[in-house]
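**Student:** Take this sequence and fold it.
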Amino acid sequence: MSLASLPVLDHWIDGTSTPGSGTRLGDVFDPALGTVQRRVRLGTAADVDAAVGAAVKAAVAWGESSLARRMQVVFAFRELLNARKDELAAIITAEQGKVLSDAAGEIARGLEVVEFACAMPHLIKGAMSENVSTGVDVHSLKQPIGVVGIISPFNFPAMVPMWFFPIAIAAGNAVVLKPSEKDPSASDWMARLWAEAGLPAGVFNVVHGDKEAVDALLTHPDVASISFVGSTPIAKYVYETASATGKRVQALGGAKNHMLVLPDADLDLVADSAVNAGFGAAGERCMAVSVVLAVDAVADALIGKIAERMRTLRTGDGRRDNDMGPLITGAHRDKVASYVDVARADGATVVVDGRDITPDGDPNGFWLGPTLIDRVPTTSAVYTDEVFGPVLSVVRVSGFEEGLALINAGQFGNGTAIFTNDGGAARRFQREVQVGMVGINVPIPVPVAYHSFGGWKASLFGDAKAYGVHGVDFFTREKAVTTRWLDPSHGGLNLGFPRND
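**Tutor:** Predicted coordinates:
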């Protein structure tokens, strides 16, 4: 099939599908087949302006609508999404490559935030203090900020947008979403679902594209905030560019997540956890465990258990009965695979080489099997870089102190875990580790929706984490109102400074 005959995915602006003003198209692959399955419009600055313009108009009426009305729409969206989640999972698998069960898990975690947003009447309540001065009351209001921009990555085309837009919409804002051009169809699908749920046109808009669309959104004068998830260099760029124009910014960056294994840990639990956290979604998770810090006394036994489990994994087409799917593109697969040779050249030992697998799928798919590398030097690029693929590195450490020091010395501070049965060691670890999300015998410590997601150091730019109370505060602005209702016997003029008597 020629590229010209492939279907083209359009933008979603002001409640309708539209091709916009641009002429450029991007290729959307099926990673398990290695072929282009559709094309996507690459938006222009004019397309972003059209979407923002629609959002500006819609935000006024939507923000003034009653909480009851807004909640009816959010609840309806939740019900529709839950009823049709299998349909969305199939779309994710076809474009992102992750296996169907993992796509379903992504949607389930996104649904948690939708359900959290259903509590907006409680979350958005202000506070009241009566008679702070004689006859004077003070109360606070939380109001929407207007038009919010969301820029989401390829690895979670449904969940990451849902970290932001349910809360933003429930709070009374309008949204312009720029999804990854690598797997864009989930966003248009969710836009149509919002329309079916009764959301007014213009409240939720989708503009596809690349850097041109991103820059237009970052600098648009009518966009009040930017929410971003992606690599650290781009997160820093997004933060600096958008904040320079006065926008609120929450920019979640990269990660290099370590799992520290102490000698008293249950090694079977550790091995299961390392495999699950290292190779789920082909390692294309910002919360994936990419480094196991194994204390010398248990390192050999642990590596043997991990390798044994890895050899049972089935890599192949996510629509079949497999454990792990392909990587997102051929170029990314080649980049991740190149780290195996880098590690070997740096003196590491390749225990399991994922380049040797025979996948259960089309030979043209973007395959790389689970890879395990032992005795990785901390100077090697396979340790210092965010590899973002199914490569698990083992660094041997002498004990707790060395492991903690390595984690804290890293540039990232997204997620980490410790495996131990020593409560004192775990308590000290959670206190002293310089990381935003910590697991104790939990390998992927992604907080539930009523807490907030985000790291430290180069893993987060801006002051606000995603969802939870941080999300509610980020998508609202507070007013404090001081009130006095005077009775007919009030006094006359008094030019002195007002006192709280």
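**Student:** from here on, contacts and neighbour counts on C-alpha atoms
**Tutor:** OK.
**Student:** and the residue nearest to S243 when sequence neighbours are not counted, helix, strand or coil?
**Tutor:** Leaving out its chain neighbours, the residue that sits closest to S243 by Cα to Cα, 6 or more residues apart in numbering is V249, at 6.3 Å. Using DSSP: H, G, I helix; E, B strand; the rest coil, the structure places V249 in strand.
**Student:** I have a second one here; can you model it like the first so I can compare?
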Amino acid sequence: MAETTKLQHGEVQNYVDGTWATASEDGQRVDNPATNESIARVGFSSESDVDDAVTAGQDAFKTWRRTPIEERIQPLFEFKQLLEEHQDELAELLVQEHGKTIGEAKGELRRGIENVEVACGMPTLMQAGHVENAAPKIDETAVRQPLGVFAAVTPFNFPGMIPLWFLPYAVATGNSFILKPSEQAPLTARKLFELLDETSLPDGVVQLVNGGVDTVDTILEHDGIEGVSFVGSTPVAETIYEKAAANGKRVQAQGGAKNHVIVTESANLEFAAEKAVSSALACSGERCLANDVVVVEESVYEDFVDLVVAEADRQVVGYGLNDDTTIGPLISPEHEQRVRNYVETGISEGAELVYDGRDVTIDGYENGNFLGPCIFRDVTTDMVISREEIFGPVLGLMPAAGIDEAIEIMNQSQFGNAASLFTGKGSEAKKFRHDAEAGNLAVNAGTAAPMAFFHFGGQKDSFFGDLHAQAEDVVRFYTDETVYIERWPDN
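**Tutor:** Take a look at the predicted model:
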């Protein structure tokens, strides 16, 4: 058995104007969720700290916005190479501060690197349009222009990937950027900025400020910040959206989810069960793309329940650096208890717990925040566990008469982040594509995770804003279009 790393990562500092500096206010400890031992301490940024970061960004923006776009993307090429070279180190750091498995950590970083790659194509992505003779003797051209300083507030569950949904695009479009990572998992973000510091990116273009709620409020209220991106729970996303908009900022706020899988009788049931369990339990269920409700056509419901239970029994709960581990610890004791409370709620509501992972113990990691798979059958739409985001390794199964009823059940959810369908019929896939109310859809795939060259969709209470993360949507978020009208009358 691998031993937990005893390295102390020291103090997590801010990075402002190319310099590392201690935040002004006392913060909190950073714990390894597999042991609950302290591995670092992060300070919280004051209003003055945030103001310093904004001022540095504004000063850098004056020159950066005028830098030729081909030059702006060169530091991103360097950054991509550094990310590739340090991927193993970053992955181990992710395991220590978050708890996910080493395979999940490497997969997360791969997704982040893909966004850097896409942002390197900014000379094409920023092209707008040109029409000759739009009117008599008049040509018109649309030009994308950067706006200034942007900020992102990112969550604990993907500290390597989600900052890269935003940072490379903001930089490549000619803006300055401030990252406020989760105070629960700030070490990966610090390493990202250490790598950025090795590139040719000018001082002041990117800043890192650590902190909690007060730091976020300062960002939302600061006059020098043009827009804010956020990923987190729906209640917080809605608050971020309202506060940022009230302060005249652009805002994209990704909220929570309650994603569904639909399995019809024409599906490959073994494959569907494997992917449904993987989707629900990956990253210990702590992800907004977790499909934690499976609606199964009733003719194959009993067979599918058995397959899911068997698949859950094959999972290995343990420390993320152990190669055979498939489910790591939850982020904190408080969150572990919250998920356990949901399991108790499901039992009290009348759902049958057919696989109970609550008594799992891990030798050598008795103080960790571990919870094994918890599988419910006969869940109904009125139950709390079928309506609320649990963010843990909990999966609920329910029967439906057919695909029409299954889609109707799914669409009752207040959320609209993602959904998957397992089927062998093109007609059912077409119905799903047309009728499912979610922004990320997958057919015969367990997780509807778009590649970096597509935007990350979200609908209903899963997203607040107009332009999403990744790809062309985020390019539009970071730029304004100026229309240039040109006419040269004959002398």
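**Student:** Alignment lookup: the residue nearest to S243 of structure 1 to structure 2.
**Tutor:** Under the alignment (TM-score structural alignment), V249 of structure 1 pairs with V251 in structure 2.
**Student:** contacting residues for that match?
**Tutor:** Going by Cα atoms under 8 Å, 6 or more residues apart in numbering, V251 of structure 2 touches G227, V228, S229, F230, Y241, A244, A245, F464, G465.
**Student:** Contacts only, for the most centrally placed residue in structure 2.
**Tutor:** When Cα atoms, centre = their mean is applied to structure 2, the residue found nearest the centroid is I162 (4.7 Å). In this structure, I162 of structure 2 makes contact with G112, T154, P155, V231, judged by Cα under 8 Å, 6+ apart.
**Student:** what residue of structure 1 matches up with the first one?
**Tutor:** Okay, so that is G112 of structure 2. Per TM-score structural alignment, G112 of structure 2 is aligned with G110.
**Student:** same check, this time on the third one
**Tutor:** The criterion is TM-score structural alignment: under it, P155 of structure 2 has P153 as its aligned partner in structure 1.
**Student:** What's the match for D480 of structure 2 in structure 1?
**Tutor:** Checking TM-score structural alignment: D480 of structure 2 goes with R477.
**Student:** and its match, which of the three is it?
**Tutor:** Under three-state DSSP, R477 of structure 1 comes out as strand.
**Student:** Looks like it contacts K142 (just checking).
**Tutor:** Yes. With contacts counted by Cα atoms under 8 Å, R477 of structure 1 reaches K142, the gap being 5.5 Å.
**Student:** of the two, who's got more company?
**Tutor:** Higher neighbour count among R477 of structure 1 and K142: K142, with 19 against 13, using other Cα atoms under 10 Å.
**Student:** list the contacts for Q28 of structure 2?
**Tutor:** For Q28 of structure 2, the contact set (Cα under 8 Å, 6+ apart) comprises R41, V42, G43, E183.
**Student:** rerun that using 7 Å as the cut-off
**Tutor:** By Cα atoms under 7 Å, 6 or more residues apart in numbering, Q28 of structure 2 lies in contact with R41, V42, G43.
**Student:** May I ask which of these has the most neighbours?
**Tutor:** V42 leads the contacts of Q28 of structure 2 on contacts (other Cα under 10 Å) with 25 neighbours.
**Student:** how do the contacts of Q28 of structure 2 look in structure 1, which are kept?
**Tutor:** Retained in structure 1: R41, V42, G43, out of these (criterion both residues aligned by TM-score structural alignment, their matches' Cα atoms under 7 Å).
**Student:** ok so, going back, what about whichever strand or helix holds the match of G112 of structure 2, how far off from structure 2?
**Tutor:** Following DSSP states H and E, one finds G110 of structure 1 within helix 100-117. Following the fit onto structure 2, the mean deviation recorded for helix 100-117 of structure 1 is 0.5 Å by mean Cα distance after the TM-score superposition for structure 1.
**Student:** Which residue in structure 1 aligns with T141 of structure 2?
**Tutor:** Aligned counterpart of T141 of structure 2 in structure 1: H139 (TM-score structural alignment).
**Student:** Leaving out the residues flanking it, which one is nearest to that match?
**Tutor:** Closest residue to H139 of structure 1 apart from its sequence neighbours, by Cα to Cα, 6+ apart: M128 at 4.2 Å.
**Student:** ok, and the contacts of I162 of structure 2 in structure 1?
**Tutor:** Mapped onto structure 1 and checked by both residues aligned by TM-score structural alignment, their matches' Cα atoms under 8 Å, the contacts of I162 of structure 2 keep the contacts G112, T154, P155, V231.
**Student:** thinking the last one is in contact with F158, fair?
**Tutor:** No. With the criterion set as Cα atoms under 7 Å, V231 of structure 2 and F158 do not qualify as a contacting pair; they are 9.9 Å apart.
**Student:** mind putting the contacts of I162 of structure 2 in a markdown table, distance to D359 of structure 2 and neighbour count included?
**Tutor:** Shown next, in a markdown table, are the contacts of I162 of structure 2 (distance: Cα to Cα, whole Å; neighbours: other Cα atoms under 10 Å):
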| residue | distance to D359 of structure 2 | neighbour count |
| --- | --- | --- |
| G112 | 35 | 24 |
| T154 | 32 | 27 |
| P155 | 28 | 22 |
| V231 | 32 | 26 |
